[in-house]
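Asks: coords below, sequence missing:
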């Protein structure tokens, strides 16, 4: 019969707990989930760094590692690459390596589109609805700085850590809508409920986006709808950051989420996706009846769109063109919404504020 010394077991547990806490303190990671980048475009990526890390270096492929100044590194991909290994290294005050984070970046030529493969048609009882894109703005090139047209509507999307000075923001008469993160996976955004009330009081259109994570799809959808509550005027959105990342919702899970929300509400969610995610959706879901009816919120952080990921969608409903990815100083972004900082996501609707109001709804069987 074995006899255990409980005091030693307890001390061992404390040692494991202490070691675990120490490891958790060494944080070194990219804040953005973006991993696919256009060649010839400059990007600024923020790094989340814990206090114990005093020096950060970065290494691209076989190149020599270089020191990162501050918490942002800037780079411009020059050639197409399928898999560029990128390593962040964190050092303490004695220049000892204490944390290492590895990523794989993909660099693409935005003028080249990928082939679309057919997938089985998924029948759903969906009615017709008006196209979610405007037609009346004169001489507007929707792929080249549409925000430069003084009539186009501006939309911000925020989460709990973004600051908003509502009084200052009111000075921008083109500011039409606020989209806010309702949750991240199963975690509810702490700023959602209060900001919804403020936005509504000030006359802004309101939208709720759910950041999709892997697993627990139905539970995530229920959490999303329960957080939004009985709010028929809120635009429902599924945020698909990277459908090929193990830390994000994939295409199969996204379609399950879309179907479930439709079954529960009769509404088709707006789809948020960047260029590479849109191509992935084209490849794997272009014949899914609901997603074919979903308005498209396109993330592309640049002044123009050299090639659009045509397949499921021919154009966009909203274009997210500015964030901390391509702006590092407040007041110097492609468009600056008063009362917000450089890290606020800014979007354009290629139509007037009044047009946007008529299209601010989720399509469904009744439309």
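Replies: Thanks, I have it. What you see is a predicted model; the values in this text were computed from it and never measured.

Asks: contacts, neighbours, all on C-alpha from now
Replies: Fine.

Asks: how distant is stretch 201-209 from the center of its chain?
Replies: Centre-to-centre, stretch 201-209 and its host chain are 18 Å apart (C-alpha atoms, centre = their mean, to the nearest Å).

Asks: wait, stretch 193-209
Replies: Its chain's C-alpha centre and that of stretch 193-209 lie 19 Å apart, by C-alpha atoms, centre = their mean.

Asks: try it against this one:
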């Protein structure tokens, strides 16, 4: 056997093998499927997508419907509850509001939210065309909260000639007897003061328990001060939760804002008719009230 020269082996040309490429189909405008139908393709092989377009009249109709819903909701939640504010005042206008017609005894109520009060300036309302005669002040809340401005305001009210009263904001989550004891420790009522007030605005989880507990507070306060307490609440709260013979025997102070008259049809003595009153000596808005009777009748309600 003869051996090849290494040089010749390196320089020997290498045989190239060629692979056959598979035959490719030419792009056509359509392609047959298994069923023999052609799929919709363009000449370039792209699918055509048909999009549904809303008619212009439908678009404007939908836009108008959304706008109408917005206007109705805005009126119902933001305009209608306060429409009374923009009504023309055909009667007596004073203290920044239109005063209810037919009442001669006016008053207000305050808490620490009104800030520091200039009682000397406020006293001028007693000789105004619509004299302010009485004031209620927040004294306590729950079983341990005392209003920080109560003691000062309570003393100043008597010094400046106002018929004064104190109220307790009721917390249905706190024991009623404890709340009554706390109010008694906080408020020393004297002859000529208005009866103590129970401010009830929160129902709590159990309606029956609420009524039982309120009666505990009211009975304990009446036994101590020897006068029937006043119940403060809204006319809706009174109608829904306190509309029975047990609570109808108490004098009522009804809160009902921006209305020509009180919707509550039962007996009431005080009406809180607005929360945006303006009085000299008080920088913040203040609640205004009227007494359902004469000044002499109001004085007869006070502690003898």
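Replies: On my side now, so go ahead. Nothing here was measured: the structure is a model prediction, and the numbers come from that model.

Asks: mind jotting down where the helices sit in the stretch 251-367 of structure 1?
Replies: Using DSSP state H, counting those that start in this stretch, the helices of the stretch 251-367 of structure 1 run over 251-265, 275-285, 289-293, 353-359.

Asks: ok, now which ones touch residue 88 of structure 1?
Replies: For residue 88 of structure 1, the contact set (C-alpha atoms under 8 Å, 6 or more residues apart in numbering) comprises 28, 29, 56, 57, 58, 59, 100, 101, 102.

Asks: return the distance of the most centrally placed residue in structure 1 relative to residue 211 of structure 1.
Replies: Central residue of structure 1 (C-alpha atoms, centre = their mean): residue 241, 4.8 Å from the mean position. Going from residue 241 of structure 1 to residue 211 of structure 1 by C-alpha to C-alpha, to the nearest Å gives 8 Å.

Asks: do residue 337 of structure 1 as well
Replies: Counting by C-alpha to C-alpha - residue 337 of structure 1 and residue 211 of structure 1 are separated by 23 Å.

Asks: more neighbours, these two?
Replies: For residue 337 of structure 1 versus residue 211, the count of surrounding residues by other C-alpha atoms under 10 Å is larger for residue 337: 25 against 22.

Asks: what do we get in structure 2 for that one?
Replies: For residue 337 of structure 1, the aligned position in structure 2 is residue 279, judged by TM-score structural alignment.

Asks: my guess is that match contacts residue 122, does it?
Replies: Yes: the pair residue 279 of structure 2 / residue 122 is scored as a contact, 6.9 Å apart, by C-alpha atoms under 8 Å.

Asks: output the residue interval of structure 1 matched by stretch 7-23 of structure 2.
Replies: The aligned range for stretch 7-23 of structure 2 in structure 1 is empty, by TM-score structural alignment.

Asks: the helices in the stretch 1-150 of structure 1, which residues?
Replies: Under DSSP H, counting those that start in this stretch, the stretch 1-150 of structure 1 gives helices at 6-25.

Asks: same question for the stretch 101-250 of structure 2.
Replies: Counting by DSSP H, counting those that start in this stretch, one finds helices in the stretch 101-250 of structure 2 at the ranges 119-122, 150-159, 176-186, 207-225, 235-241, 245-248.

Asks: give me whichever of those is most buried.
Replies: Of all those, helix 176-186 carries the top mean neighbour count, a mean of 19, counting by mean count of other C-alpha atoms under 10 Å.

Asks: what's the mean distance for that helix versus structure 1?
Replies: Here the mean offset of helix 176-186 of structure 2 against structure 1 after fitting is 0.8 Å, by mean C-alpha distance after the TM-score superposition for structure 1.

Asks: can you put the helices of the stretch 101-250 of structure 2 in TSV and add distance to residue 61 of structure 2?
Replies: Formatted as TSV, the helices of the stretch 101-250 of structure 2 follow (distance: least, C-alpha to C-alpha, whole Å):
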stretch	distance to residue 61 of structure 2
helix 119-122	57
helix 150-159	59
helix 176-186	58
helix 207-225	48
helix 235-241	40
helix 245-248	54
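
Asks: can you check which of those helices gets nearest to residue 283 of structure 2?
Replies: For those, the distance to residue 283 of structure 2 is smallest for helix 119-122, at 11.0 Å, taking C-alpha to C-alpha.

Asks: relative to structure 1, which residues correspond to the closest one?
Replies: The alignment of helix 119-122 of structure 2 onto structure 1 (TM-score structural alignment) covers residues 166-169.

Asks: with structure 2 overlaid, how far apart is the matching stretch on average?
Replies: By mean C-alpha distance after the TM-score superposition for structure 1, the fitted stretch 166-169 of structure 1 averages 1.8 Å away from its aligned residues in structure 2.

Asks: how many neighbours does residue 78 of structure 1 have?
Replies: For residue 78 of structure 1, the neighbour count with other C-alpha under 10 Å is 14.
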